[in-house]
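Chemist: take this sequence and fold it.
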Amino acid sequence: MLRALASAQRLGVTRIADYDDLLFAGSAEERPEVQSGGLTREWMERAHRAYASMLPAFDGYTAATDELAGELRAACPGAPVFVVPNGLSPAWIEQGRALYPRWWPGDSRVMRFFPGSPTHDASFAAIASGLAEWMRAHDDTELEIVGNLAWDASGFPSSRVRRIPAVPFDHLPRLLASAWVNLWPRAETRFNRCKSPIKFLEAAAFGCPTVASPSCARPELDCEGLVHATTADDWATALTRWRDDDARMRASESCMRFADERGGADRGWRALQHVVRSLRSVAA
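Modeler: Predicted coordinates for the structure are as follows:
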C-alpha cells in the first residue's frame, strides 16, 4: 500500500484518506470488537499502529464527524483535515417511502435495534435490564433485534421479543418505516464519540423516532424525534413519551423534515468537492 501511495505521489495524484471510524488512535480496550471478544487487545493495538503508520502517506484527510476530525488533527498537526458528513441516498429514501408505509397509530408498538455488526453487545447490555422492566410494565410493546447481538433475553417477556437476521440495505426501509421506535444505545467511549449519526438518519428518513445514548449526541441533531437517555429511568421516560400517539407522530414529522433538509448525501458531496478544490490549490 505504501509503495502504491508513493507511486501516486510521483504521478501527481492527490492522496486523500477518508475515515468513518477512529482506527488509528484511542484505547484498544474500548473498541467494540475487543469488548465483544471478537478480537484481542493485542491484535487491535497492532491494527492501531498500522493505521497510524499510514497517515503520513496522505496529502489530506476527510472525517465523518467533527470529533473524528479532531482526532486526525491531533495525530497529524498542520495537515489538511475536512469534515465530510455521512448522508443518505435520495433514491434510497424515495424508493423506501414509495414501497413501505410508515408507522401509524393503531399499528403494533415494535421497538427495533439494528446492531448491524456483532460489536454492539456491551452497548445493548447497558440498557437491557431497564428495557426489559419497562416492557413488562407495558404489555403492548414488542422488541426486535435485527442482526448480530449476543445478549441475555431471559428478563424479557419471551413472547414479545424476536431476533431476525440482518437484511440487505435496500430492504432496510421496510423495518425502519414500520418500527414504533428505533433504539440506538452506545457505550460512552472515545471510539463511539467519533461515530457518525447514520443510524439516526436512516430511521429519521422513514419517520421513526430514536432513543439514543448520550455518546450519540451532536449539537446539529436538533430534532424532536431524537431523545438522549442515560439512566434506565431516562430510557423509560423517553419511551413512555411516545406512547402518546400525537407526540409520536409529531416526532415522526420532525424526523422526516430533518432527513430531507439535512440528511442527504448531497451535503457530503458538496463537502468532498470543496476538499478536492482545496487540496488541488495547495498542490498548485
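Chemist: CA atoms for contacts and neighbours, from now on please.
Modeler: Noted.
Chemist: how about the helix or strand encompassing Arg277: buried residues?
Modeler: According to DSSP states H and E, Arg277 maps onto helix 265-283. For helix 265-283, the neighbour count (16 or more other Cα atoms under 10 Å) marks 265-268, 271-272, 275, 279 as buried.
Chemist: surely Asn182 meets Ala205?
Modeler: No: at 11.9 Å, Asn182 does not count as touching Ala205 under the criterion of Cα atoms under 8 Å.
Chemist: so where do the strands sit in the stretch 51-200 of the chain?
Modeler: With DSSP state E, counting those that start in this stretch as the criterion, the stretch 51-200 of the chain has strands at 60-63, 81-83, 109-113, 141-146, 161-164, 181-184.
Chemist: one more, so I can put them side by side:
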Amino acid sequence: MAHLHLHFVHHRPRFLDVRMALPAKALAGIEGLDVAEGGGLDLSAFPGEPKLIVHQRHMPWEDPDRLAPLRRTIQRGWVHVLEFDDHPDLVAAVNRTRMRPEHWEYLAAFHAIQTSTEPLADLFRRHNPEVAVFPNAAFALPAPERKAARRVFFGALNRTAAGVEAARALGPLAKARADVEFVVVADREVFEALGAANATFSPALDYQAYLDLLRTCEIALSPLGDSAYEACKSDLKFIEAAANGAVTIASPTVYAATIRDGVTGLIARAPEDWPRLLQRLLDDAALRQRLAGAAHDYVRGERLFARQVPERVAWYRSLWDRRLELTEAIGQRVPTMRARFDELRAA
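Modeler: Next up is the predicted model:
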C-alpha cells in the first residue's frame, strides 16, 4: 500500500493539542503514514502520491479571497480536510465577529471536515456532507495513585457563565472547608466568584502542565450551560479528569451522555447540587476511589486515542481514493470553485 503523506497545519495551535499536535505525534508512528506538521509546505511535493492536509480550525474571517489557497492545494493534487471542534458561531464571537454566508461557504469548499461530536457533525453536514466524527480521547493513561492532598480542580475556557454560577453556589462550602484547596485555571471570573482564601488561580497553561496540575487533584468540576452552542461541546474535561484519577462532578449538558451518574462520576442538575455533591465526595473516601477507578477503566476501555487510529487512517485513505468525486462535489457546492476547476482542466 502506498505511503499516505499527512500534513497537519496549526493555524492557532494553543489549546488544541488533543485535536492536532497529539494526533499528529501518535499517527507518526503508524506504518504507511508520513506525518509532518507546521507551515512551509511545498505544494509540489509528492507528485502523484497520496497526500492530505489537515487544517486546524481555520477561518480567514476578513479575507475576501479566502478560497484561493484551497484552489491552489487542489491544483497541486492535495486533498484538504478542515478540523473544527467547536460551534462556528462561538469561534466567531471569540474572534469578535460573526458567521456570514461566505464563512459557511468556506467550510463547504473543503473536501471534508472532521470534528469531535455528533451535534457538530450534524451542523457541518448542512454545508459539507463529508464529515467524520473522532471523539476527543486520552493519549496517556497514568496508573492510579493516591492523592496527597484534597484538591478540587476547575479548568476550562469559554464556559464562564456556568462556571460562575457553580462557583457562587460552592462559595460557602469552599470557605467552610479550609482543609480543601480549590485550584482554578484560566478563568479569573470563576476564581473571583468562588471568593475563598483557600483557592488558587493559574493563568492558562500549556497542555502538559495543565494535565500535571489536574493529576494532583482528587475532584474536578465541569459546569456547562444548556445553550444550543454549549450542547455541541465535547466531554473532554471528563476524559482528562478520568485519565488522571480525578472524580468529575459535571453538568448534565453533554456529560450526562457519557458519565454514568453515581458510577463513573456525578451529575449536578441544579445549582444547589454542586455543594451537596462536593460535600458528599469530600466526606466519603471510598466513594471517591470507586468512582475514580470506574472512570479510569472507562477511558482505558473506550476512550484512548489508539482505539480510533484504524478508523481515522481508513477515512483519510478513502478521501484520497475518492478525491476526484469529492473535488467535483466541491464545485457543485461552491460555484466559484467549480469555475476555477474548469479553468485548470482547460489549461
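Chemist: next, Thr97 of structure 2: secondary structure please.
Modeler: Here Thr97 of structure 2 is recorded as coil under DSSP: H, G, I helix; E, B strand; the rest coil.
Chemist: number of residues surrounding it?
Modeler: By other Cα atoms under 10 Å, 13 other residues sit near Thr97 of structure 2.
Chemist: what do we get in structure 1 for it?
Modeler: Correspondence of Thr97 of structure 2 to structure 1, assessed by TM-score structural alignment: Met44.
Chemist: for His171 of structure 1, see how far away that match is.
Modeler: 33 Å (Cα to Cα, to the nearest Å).
Chemist: list just the nearest of the buried residues of helix 265-283 of structure 1 to Val83 of structure 1.
Modeler: Nearest to Val83 of structure 1 among those: Ala271, at 7.4 Å, using Cα to Cα.
Chemist: tell me the spacing between the counterpart of that closest one in structure 2 and Trp78 of structure 2.
Modeler: Aligned by TM-score structural alignment, Ala271 of structure 1 pairs with Glu311 of structure 2. Using Cα to Cα, Glu311 of structure 2 is found at 21 Å from Trp78 of structure 2.
Chemist: ranges for the helices of structure 1?
Modeler: 2-10, 32-35, 41-54, 66-75, 90-99, 121-137, 172-177, 190-193, 198-204, 232-241, 245-262, 265-283 (DSSP state H).
Chemist: need these in a markdown table (columns: distance to Leu143 of structure 1).
Modeler: Shown next, in a markdown table, are these (distance: least, Cα to Cα, whole Å):
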| stretch | distance to Leu143 of structure 1 |
| --- | --- |
| helix 2-10 | 47 |
| helix 32-35 | 23 |
| helix 41-54 | 32 |
| helix 66-75 | 32 |
| helix 90-99 | 22 |
| helix 121-137 | 9 |
| helix 172-177 | 12 |
| helix 190-193 | 24 |
| helix 198-204 | 16 |
| helix 232-241 | 12 |
| helix 245-262 | 17 |
| helix 265-283 | 30 |
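Chemist: which stretch among those helices comes nearest Val110 of structure 1?
Modeler: helix 172-177 (9.8 Å).
Chemist: how much does that closest one stray from structure 2?
Modeler: With mean Cα distance after the TM-score superposition for structure 1, helix 172-177 of structure 1 departs from structure 2 by a mean of 2.3 Å once superposed.
Chemist: residue range for that helix in structure 2?
Modeler: Taking TM-score structural alignment, helix 172-177 of structure 1 hits residues 210-215 over in structure 2.
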